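Colleague: show me how the following folds:
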Amino acid sequence: MTALWTSAAIAEATAGKASTEFSVNGVAFDSREIGPGDLFVALKGEHSDGHLHVEQAFASGAAGAIVSEPVEGSHILVPDTVEALDMLAKASRVRTDAKIIGVTGSVGKTGTKEALYAALDRCSFGKAHRSVKSYNNHVGVPLSLSRMPEDTKFGIFEMGMNHANELSALTRLVRPDAAIITAIAPAHIGNFRNGEQGIVDAKAEIFEGLMPGGTAIIPHESPYFQRLKKTAERYAAHVISFGFEDGADVRAVDVVAAPRGGSLVTARLGDRSLCFTIAEAGRHWVSNSLAILAAVRAVGGDLASAGLSLAEMSGIDGRGRRHDISLKSGGKALIIDESYNANPASMKATLQHFTVEPCTGRKILILGAMGELGDQSAQFHTALADDILLCGAAAIILVGDDMAHTAAKLEQSLDQGVKMSHCENAAAALTEAAKLIGDGDVLLIKGSNYLGLSSAVSALVNGEY
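Modeller: Here you go, the predicted model:
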């Protein structure tokens, strides 16, 4: 197997000095993720210093390390390890002929990235690469780039932000051939003085790093479409819109429910039509699929492979994965895991689909608070009650302080017989859910990641409640 990096290549890329010759097959900055033959990057941060874990990394099989102070074992000595990781990422981008796609958006980033990877890995026979998990920030993106093999054909990188100017730096590392904005929503709105317009401009920074001849892919039905288009046209040779309405370049002309959930879609891509199935449920996934098709076509991928991959997609942990569980009391129930993140747009989309979720028992909700909404938090949490009321839930468990606003609105309007409780944390919510859940029930769990609702999912799936 060809090495991912040799010590000579790492030293050249980072302007560092190699202690000895070595080669590596992977890269990590978390010593707990190190495997045999990996490169450990000893990052220094405000609250941690990777140099304290170099010994552990070598014990786990690291073949070498990037460090800013001498250590025992094979290493590359550099002045600054954070800067060195960026330099290694840039070198990785320069050495490949791969077509690169960057993905951002307030919702749908990770699912879109995973679907693109599945489609492009299929048509390139295993030569696609993507950022894993949600490694989409100032260290996750360069890490993902540095892990990309030289002979990669397609690379897909998720890029996130919660402040202005973050994407500007990330996209200049990734230098995408095509860049997607999935959707604009008031995620992290508390960090922007000018509200959603600030989010729009920060997301549009992804176009600043486009390669010459690159393609910008934007949501046609966004109220900020013209603002996004104007920015995209400054950097992109091609601007492609996707959506459901006339005028969208990639448009869903027909959408019907699939027999096992999901959707059957007929899409028009300029002069072509494509009929395909999406395994994932919800209108938001139809929208994501249109962006995926636009990107696949922009980088020369195979649309038929994309359609097949969308039909085979399964949910991602924390972002729609479905678990059939056996109950201690007997019978079975369905857990829908949306525990990784929540903002007003994703909450609305998820609850709208939950309205039509088949259920032989009762529908139960565990909904956690939405973070980083600033002084608009009360307004958004109060408005959430309207979507909850429409979804047909028989029991509602609210989690987190900000959900007090949602509870207050619900108390005024709940039908008699609908149970509601307001819990402080995930453990208390699990206790409430365990009392309620029965045979045939469907339990949706969604909230911002800081609440740790994934622990409730794990407990229910593993029978630890």
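
Colleague: from here on, just use CA atoms for contacts and neighbour counts.
Modeller: Noted.

Colleague: G452 and S339: what is the separation?
Modeller: Noted for G452: a distance of 8 Å to S339, by C-alpha to C-alpha, to the nearest Å.

Colleague: one more, for comparison:
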Amino acid sequence: MSALWTSAELRAATGGTLAGEVAVTGISIDTRSLQPGDLFVALRDARDGHDFVSEALAKGAAAALVDRDPPGVAADAPLLRVGDTLAALTALGAAARERNSGKFVGVTGSVGKTTTKEMLRVAFGALGRTHAATASYNNHWGVPLTLARMPRDAEYAIIEMGMNNRGEIAPLSRLARPHVAVITTIGTSHIGRLGSQAAIAEEKADVLLGLERGGAAVLPADTPFLPRLLERAKEAGATVLTFGESARAEIQLTDYVAEAERGTARLLMDGLPLSVHLGAPGLHLAINACAAIAAVHALGGDVVAAAEALSGFDVGAGRGARRRLALPGGTALLLDDSYNASPISIRAALSVLGVQDAARRIVALGDMLELGPGGPAMHAELAPDVAAAADLVYACGPLMRHLFDALPAAKRGAHVADSAALAPLLAESLRPGDAVLVKGSLGSRMALVVAALASLDDKAGARGAGVAP
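Modeller: Okay, the predicted model is just below:
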């Protein structure tokens, strides 16, 4: 494997010192996934990465990026010494961006940015060598890490950008310098920190601040904030492509048909009809596909080839992934959408649950977080949508109590304090023929519920193999 970074390039990019010569083939911040040849970056978060440098080197790391002496490491170990590891990683990302001549697409939005990032990976992957992060690496260390890992010969790079507070997207965009900036939606995620949807719109529009000269903005046509987004695009000197269901959208979703396991979207672009067959249902996925096709069009790519490639797209774990659970006497369907939640994304997930052929449609919901003072009302306002899609509702957390109490009595399964209490309760109540949707903000830890349901399948497998439970 050719070197991703040489010693000379590492020194030049970071301003650090490194004795000897190494050839780095990857970048790692976690010893659990580190591969031989990686540069291990000792970042500080909940834990200090310097405490794991010795382990990283023992696992075959080519070198470690450090800003202090790590414990248990020999004096002659291959250490790239810098003043601050996060700043050095950011500098490494900037150097990677500078040396690459490919086309860059930046993606942000209140919901749908990771799914759209994955659609863009698939769509552009049909056109050339495409690089994107393997997970939601969209913050102050995730974007530099994604850039620093980019292969030298990448023809396209998809960079996801997220935020928790005002002022976080602009530096990420200036680092990534996208040729196309995609804004998926303007919703209420993090409204508790930013104060209003208008402020969220301004923050998302900051992705345009890093846009390369002559770049394009791909904007949602159906948001009431479109006029402001268009103003921001004009200020950035960007050309504009809009997408969505609105007749004014340049990439318009004209028809959508959902089935239990797939969906078909029909698009109209410059009078050209396109069909996109997706390996998962959901109107929100069809709209995300419109955004992906718009980005391909903005870069002059083959939209027909991109649309055909999207026929192989499916959602990932925690974002609506489907799993059949073996139970005594039959199977149940698990829709794992546990990674995050907002009012928009819950309604989208409910639409998927609603098209499932099931004896009972069950939803398990954890609190939507960071909604500010309006949080209780936003939870209660979901009750009609939840009641229409689900036969039975299980909920946890103090905010979801407001939704639970607003439901018809016949729909109420149970409300408990947290996901740890909900997990065994829901697992015990599941029956063959059920379809169950699990969703909640990451901090609600609904993955515990998914794990409890998955263990039912694992136990059934053990029984089928003649293994004692």
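
Colleague: overlay them and tell me the TM-score.
Modeller: Counting by TM-score structural alignment, normalised by the length of structure 1, the TM-score of this superposition works out to 0.94. Behind it: 453 aligned residues with a C-alpha RMSD of 1.6 Å.

Colleague: if we can go back for a sec, and G452 and S339 of structure 1? which has more neighbours close in?
Modeller: For G452 of structure 1 versus S339, neighbours defined as other C-alpha atoms under 10 Å are more numerous around S339 (28 against 16).

Colleague: thinking L422 of structure 2 is in contact with C396, fair?
Modeller: Yes. Proximity of L422 of structure 2 to C396 meets the contact threshold set by C-alpha atoms under 8 Å, at 6.6 Å.

Colleague: where along the stretch 51-200 of structure 1 do the helices fall?
Modeller: Listed in chain order, the helices found in the stretch 51-200 of structure 1 under DSSP state H, counting those that start in this stretch are 54-59, 81-95, 109-123, 140-146, 166-174, 195-203.

Colleague: looking at the ones you listed, which is nearest to G26 of structure 1?
Modeller: Proximity to G26 of structure 1, assessed across those by C-alpha to C-alpha, is greatest for helix 140-146 (8.6 Å).

Colleague: residue in structure 1 paired with E428 of structure 2?
Modeller: Applying TM-score structural alignment, one finds that E428 of structure 2 aligns to K435 in structure 1.

Colleague: hmm, I typed the wrong one, I wanted L172 of structure 2.
Modeller: Matched by TM-score structural alignment, L172 of structure 2 corresponds to L170 in structure 1.

Colleague: tell me the contacts of its match?
Modeller: With contacts taken as C-alpha atoms under 8 Å, 6 or more residues apart in numbering, L170 of structure 1 has the following neighbours: N137, H138, V141, M159, I206.

Colleague: the match of E428 of structure 2 belongs to a strand?
Modeller: No. Assignment of K435 of structure 1 by DSSP: H, G, I helix; E, B strand; the rest coil gives helix, placing it outside any strand.

Colleague: okay, now it: neighbour count?
Modeller: Here the count is done by other C-alpha under 10 Å, and K435 of structure 1 has 9 residues near it.

Colleague: name the member of the contacts of L170 of structure 1 that has the highest neighbour count.
Modeller: These, ranked by neighbours (other C-alpha under 10 Å): first place I206, 33 neighbours.

Colleague: next up, the contacts around A126 of structure 2.
Modeller: For A126 of structure 2, the residues meeting the contact criterion (C-alpha under 8 Å, 6+ apart) are A305, A306, A309.

Colleague: those in helices, which ones?
Modeller: A305, A306, A309 (DSSP state H).

Colleague: so which of the residues you listed comes closest to D367 of structure 2?
Modeller: Relative to D367 of structure 2, the closest of these is A309; by C-alpha to C-alpha it sits at 35.7 Å.

Colleague: got the contact list for the closest one?
Modeller: V122, A123, A126.

Colleague: what do we get in structure 1 for the last one?
Modeller: In structure 1, A126 of structure 2 lines up with R122, judged by TM-score structural alignment.

Colleague: any idea how far its match is from E312 of structure 1?
Modeller: Plainly put, R122 of structure 1 is 12 Å away from E312 of structure 1 if you go by C-alpha to C-alpha.

Colleague: Q416 of structure 1 too?
Modeller: In this view, Q416 of structure 1 and E312 of structure 1 are 41 Å apart by C-alpha to C-alpha.

Colleague: contacts only, for the match of E428 of structure 2.
Modeller: Residues counted as contacts of K435 of structure 1 (C-alpha under 8 Å, 6+ apart): none.

Colleague: please repeat the previous calculation with a cut-off of 10 Å.
Modeller: If you count contacts by C-alpha atoms under 10 Å, 6 or more residues apart in numbering, K435 of structure 1 has them with Y465.

Colleague: check L86 of structure 2 too.
Modeller: Shown here is L86 of structure 2, whose contacts under the criterion C-alpha under 10 Å, 6+ apart are V41, A42, L43, R44, L65, V66, D67, L92, H140, W141, P144, L145.
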